[in-house]
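>>> Predicted model and sequence below, questions to follow.
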Amino acid sequence: MSDAGTLTRADLAESLHRQVGLSRADSARLVEQILESLCGALAKGENVKISGFGTFVLRDKGERIGRNPKTGVEVPIAPRRVLTFRASQMMRDRIVDTST
């Protein structure tokens, strides 16, 4: 794993290389194809569910009034689309089990 406990594309490709036996180039290509498919589906407005892992959900947030915390001045916040991730119950259980 890379520095600071961050899992990178290269780490995923290296893991595929070691565990599955694909060449490093094929492993890197496969990781890129998976991420491209995931990004493409999200760009089309589709939610992405990976069984046992979680769901990437797109939500539309309406316009609302926010407040500048320094000045207290109210400002409108434009409507926007946000991406959220909801971990599956299996993933939540695994995270809780390893953190104790």
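Arrived safely. Numbers count the residues shown, from 1 in each chain.
>>> For the rest of this, base every contact and every neighbour count on C-alpha atoms.
Will do.
>>> hang on, Gly52 is in a helix, isn't it?
No. Using DSSP: H, G, I helix; E, B strand; the rest coil, the assignment for Gly52 is coil, not a helix.
>>> so it makes contact with Arg94?
No. With contact defined as CA atoms under 8 Å, Gly52 and Arg94 do not form a contacting pair (10.3 Å).
>>> Okay, buried residues for stretch 78-95 please.
Ala87, Ser88 (16 or more other CA atoms under 10 Å).
>>> again but with stretch 42-49, I slipped
Counting neighbours by 16+ other CA under 10 Å, one finds that the buried residues in stretch 42-49 are Leu42, Asn47, Val48, Lys49.
>>> Next one for the comparison:
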Amino acid sequence: MNKAELVDAVAAKTGQTKAATAVLLDGFIEAVTESLVKSESVQLIGFGTFEVTERAAREGRNPATGAALRIAAKKVVKFKPGKALTEAIAGE
């Protein structure tokens, strides 16, 4: 599902216009992004938690040449699904 399909689905479920739903979705994405940039987690009870974690620097290999290379440390976003989402996916 891409963003346009998500907007269509949410608009159909809520009875709102696609334009209003798109503005709401953009606002949600912006708010989550701003929180993650500040290294704050975003917890949506029943759905899941988005959080920023540090990935340590490590050694890697160039697959074409086999030469060793250094992969720098960086911040990454992780998502941990909530209990309700996990159960819904499992069909419980």
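Nice, I can see it. Predicted, not measured: the structure shown is a model, and the values here were computed from it.
>>> Export the buried residues of stretch 42-49 of the first structure as a markdown table, with columns for secondary structure.
As requested, the buried residues of stretch 42-49 of the first structure are arranged in a markdown table below (three-state DSSP):
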| residue | secondary structure |
| --- | --- |
| Leu42 | helix |
| Asn47 | coil |
| Val48 | strand |
| Lys49 | strand |
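>>> between those residues, which is closest to Pro76 of the first structure?
Looking at these and their distance to Pro76 of the first structure, the nearest is Leu42, at 26.5 Å (CA to CA).
>>> Give me the contacts around stretch 83-92 of the second structure.
Under the criterion CA atoms under 8 Å, 6 or more residues apart in numbering, residues Gly46, Phe47, Gly48 lie in contact with stretch 83-92 of the second structure.
>>> and with 6 Å instead?
Contact with stretch 83-92 of the second structure is made by Gly46, Phe47, as judged by CA atoms under 6 Å, 6 or more residues apart in numbering.
>>> Ok, stretch 55-72 of the first structure next?
Applying CA under 6 Å, 6+ apart, the set of residues contacting stretch 55-72 of the first structure from outside is 47-49, 73-86.
>>> what do you get for stretch 18-33 of the first structure?
Contacts of stretch 18-33 of the first structure with the rest of the structure, by CA under 6 Å, 6+ apart, involve Ala13, Leu16, His17.
>>> and the gap between whatever residue of the second structure lines up with Arg24 of the first structure and Val10 of the second structure?
For Arg24 of the first structure, the aligned residue in the second structure is Lys18 (criterion: TM-score structural alignment). Lys18 of the second structure sits at a distance of 8 Å from Val10 of the second structure (criterion: CA to CA, to the nearest Å).
>>> what about the strands in the second structure?
If DSSP state E is used as the criterion, the strands of the second structure fall at 42-44, 48-55, 58-61, 68-71, 74-81.
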